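*Asks:* Following is a predicted model, sequence given first.
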Amino acid sequence: MRLTVNNEETFVSTGGKPFDASGTVLLFIHGSGQSHLSWVLQARFFANRGWSVLAPDLPGHGLSGGEAITSVEGVADWCIDLLDTAGVETAIVIGHSQGGLVGLDLTSRHSGRVERLAIIASALAIPVTEGLLALAENDEQQAISAMVSNSHGGTGHRHDHTMPGQSHMLYGEQVMGRNRPGVLLNDLNACNNYTRGPDAAAAIDCPTLCILAGRDRMVPTRSGLAMTETIRDCQHVVIPDSGHFVQSEYSVETNTALRPFFLSTS
């Protein structure tokens, strides 16, 4: 589906089903240097089980036009503009990594628009090393390769994939490689500069689920666990053997954790 958000064409995956704004809407927010393709195993799964799915390519990413937004707060505000454009009053928000920071910020400042929040492989802050920032600036392809490798656990490196014929490594590089030059550095800087995490978490009053990866080398599990202690109504699941790209590496376990959370009324 293509929408015009803030005068820019935006590509939004609906999981292969027509989008119905009157249904229970799931808004999936991807991470740094990613696109809607990082959610393909969630978008299809939930769209085929009755949920209304919005999995956008953020501005400047994937198939969307515009320039990449330079701050987490800016992406959060853009997501509200997307909901307005799609005619959605409230949604369940799901964010991975940088998208988790966006989910925190969005929910804290626009609480009336969020029914529930799911945060995957994220934390209150995501500091980025100077080495990775320099690599993203000077040799983006090497930065992508390093991030894809470090974002997978043993299962991903062994190519044990829930989509037969695919490789986690190659798929990850393909997804990140489809963005315009400079987008990855932009996103990493947005993560590095975000400081509102503790205040945002303290302001969240909706039910929250955190899905954490036990072998996450990008956002340490301990940082995610610390975040769960600062959100009032929060439950968490740790997928022990997964790396950072938990929703693709362990998609069945991720969807199994998400589904009852989406269905819960308490």
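*Replies:* Received the coordinates, thanks. The structure presented is a predicted model; accordingly, all values stated were derived computationally and were not measured. Numbering: from 1, shown residues only.

*Asks:* C-alpha only now, for contacts and for neighbours.
*Replies:* Will do.

*Asks:* where exactly do the helices run in the protein?
*Replies:* Listed in chain order, the helices of the chain (DSSP state H) span residues 40-47, 72-86, 98-109, 130-138, 140-150, 154-157, 168-177, 183-193, 197-203, 221-228, 246-249, 251-263.

*Asks:* among those, which is the most enclosed?
*Replies:* helix 98-109 (a mean of 27; mean count of other CA atoms under 10 Å).

*Asks:* Distance to Leu27 added to the helices of the chain, as CSV?
*Replies:* What follows is those, written out as CSV (distance: least, CA to CA, whole Å):
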stretch, distance to Leu27
helix 40-47, 10
helix 72-86, 9
helix 98-109, 10
helix 130-138, 28
helix 140-150, 24
helix 154-157, 26
helix 168-177, 19
helix 183-193, 19
helix 197-203, 19
helix 221-228, 21
helix 246-249, 15
helix 251-263, 12
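
*Asks:* wait, which of the ones you listed is closest to Ile92?
*Replies:* Comparison of the helices of the chain against Ile92 by CA to CA identifies helix 251-263 as nearest, at 7.7 Å.

*Asks:* so how far is the closest one off the chain centroid?
*Replies:* 15 Å (CA atoms, centre = their mean, to the nearest Å).

*Asks:* How about stretch 255-266?
*Replies:* For stretch 255-266, the distance to the chain centre is 17 Å (CA atoms, centre = their mean).

*Asks:* neighbouring contacts of stretch 177-194?
*Replies:* 32-34, 60-62, 68-72, 98, 101, 125-128, 133, 136-137, 140-141, 144 (CA atoms under 8 Å, 6 or more residues apart in numbering).

*Asks:* try this one side by side with the last:
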Amino acid sequence: MDFIVNGHRAYCYTGGKSIDSAKPTVVFIHGVLNDHSVWILQSRWFANHGWNVLAVDLPGHCKSEGPPPASVEEAAAFIVALLDAAGIAKAALVGHSFGSLIALETTTRSPERVTHLALVGTAYPMTVSPALLDGALNDPQRAITMVNNFSHSLLAPPPSSLGPGTWLYGGSRALMRRVLASNPNANVFHIGFKACNDYANGEQAMASVQCPTLFLLGESDQMTPPRAARTLASKARDAKVVTVKAGHALMTEAPDDVLFALGAFLTS
């Protein structure tokens, strides 16, 4: 479904459902060089179990137009504008990696709009190594390989939500290449990584959050290790921490565990 946000077309996967103001709403926010499809199992489940779903492509990514957000704050303003465009007064926010920082900043900026906050594969500060920052800018294909090496655990998970024969590493790498190619006018890879690296409001934002918060972490995550979420968790007032057996790409490595954790959190 398309919405006009800040004068540009913004795409959200809704599970094929129309928006119903009588239903609760959950917004899924992807990370760097991803799109709405990383939430495919989780978003479809919620869409078919009584929820409005807005699994967004961030601006400048794939099906959404406009300049890609150059900061977490800019992306958070987009999420608020998206809620306005969709006619949604309140929503639960679920964000992965870069998306988790966006969800957090959105919550502190518009606390009256957010019912639940789920931070998936999060860290603060979300420091990006100089090698990855440089690679994302000057050699993005090599950097995509590096990120995927770090994003997947050494576990041998059962077939993911895409079914038997799925190659998680190859699918993730192909997605990143497709997202990068979708915007020839801006390097969304480097822009996103720099936004993560530059974000400095995490502790203050977390301390101000009033709604229930879930930290959903991958125990084998090398990009945002569970220990890197301790700073935020220590500032949270009403938080639950769930760790699953997966790496940074936990939505595809452990799709059922992620779904069960989100379902329990959002329906409690």
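*Replies:* That came through, no problem. Not measured: the values here are computed from a predicted model.

*Asks:* picking up where we left off before, out of the helices of the first structure, which comes closest to Val5 of the first structure?
*Replies:* Nearest of these (CA to CA): helix 72-86, 6.1 Å.

*Asks:* how big is the offset of the closest one relative to the second structure?
*Replies:* Once fitted to the second structure, helix 72-86 of the first structure is off its aligned match by 0.3 Å on average (mean CA distance after the TM-score superposition for the first structure).

*Asks:* list the helices and strands that helix packs on?
*Replies:* Other elements packing on helix 72-86 of the first structure under the criterion 3 or more CA pairs under 8 Å, 6 or more residues apart in numbering; DSSP states H and E are strand 2-5, helix 98-109.

*Asks:* Rebuild these as CSV, extending it with distance to Trp78 of the first structure.
*Replies:* As requested, those are arranged in CSV below (distance: least, CA to CA, whole Å):
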stretch, distance to Trp78 of the first structure
strand 2-5, 8
helix 98-109, 10
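
*Asks:* so which of those gets nearest Ile120 of the first structure?
*Replies:* helix 98-109 (6.4 Å).

*Asks:* and the closest one, how far out from the chain's middle?
*Replies:* 10 Å.

*Asks:* just stretch 77-94 of the second structure next, same as before
*Replies:* That offset, for stretch 77-94 of the second structure, works out to 15 Å (CA atoms, centre = their mean).

*Asks:* first to last residue in it, what's the distance?
*Replies:* Distance between the boundary residues of stretch 77-94 of the second structure (CA to CA, to the nearest Å) amounts to 16 Å.

*Asks:* Pull the residues that contact that stretch.
*Replies:* Residues contacting stretch 77-94 of the second structure (CA under 8 Å, 6+ apart): 3-6, 19, 21, 24-29, 100, 103, 106, 110, 112-120, 266.

*Asks:* Stretch 230-238 of the second structure too?
*Replies:* Contacts for stretch 230-238 of the second structure (CA under 8 Å, 6+ apart): 123-124, 202-203, 206-207, 209-213, 215, 239.

*Asks:* would a markdown table of these with distance to Val80 of the second structure be doable?
*Replies:* Putting the contacts of stretch 230-238 of the second structure into a markdown table (distance: CA to CA, whole Å) gives the following:
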| residue | distance to Val80 of the second structure |
| --- | --- |
| Ala123 | 22 |
| Tyr124 | 22 |
| Gly202 | 18 |
| Glu203 | 21 |
| Met206 | 18 |
| Ala207 | 20 |
| Val209 | 16 |
| Gln210 | 17 |
| Cys211 | 17 |
| Pro212 | 19 |
| Thr213 | 19 |
| Phe215 | 22 |
| Ala239 | 23 |
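
*Asks:* from the residues you listed, which single one is nearest Pro159 of the second structure?
*Replies:* Out of the contacts of stretch 230-238 of the second structure, the member with the shortest distance to Pro159 of the second structure (by CA to CA) is Phe215, at 24.5 Å.

*Asks:* Out of the helices of the first structure, which gets nearest to Phe11 of the first structure?
*Replies:* helix 72-86 (10.7 Å).

*Asks:* list the contacts for Val128 of the second structure?
*Replies:* By CA under 8 Å, 6+ apart, the residues touching Val128 of the second structure are 193-194, 196-197.
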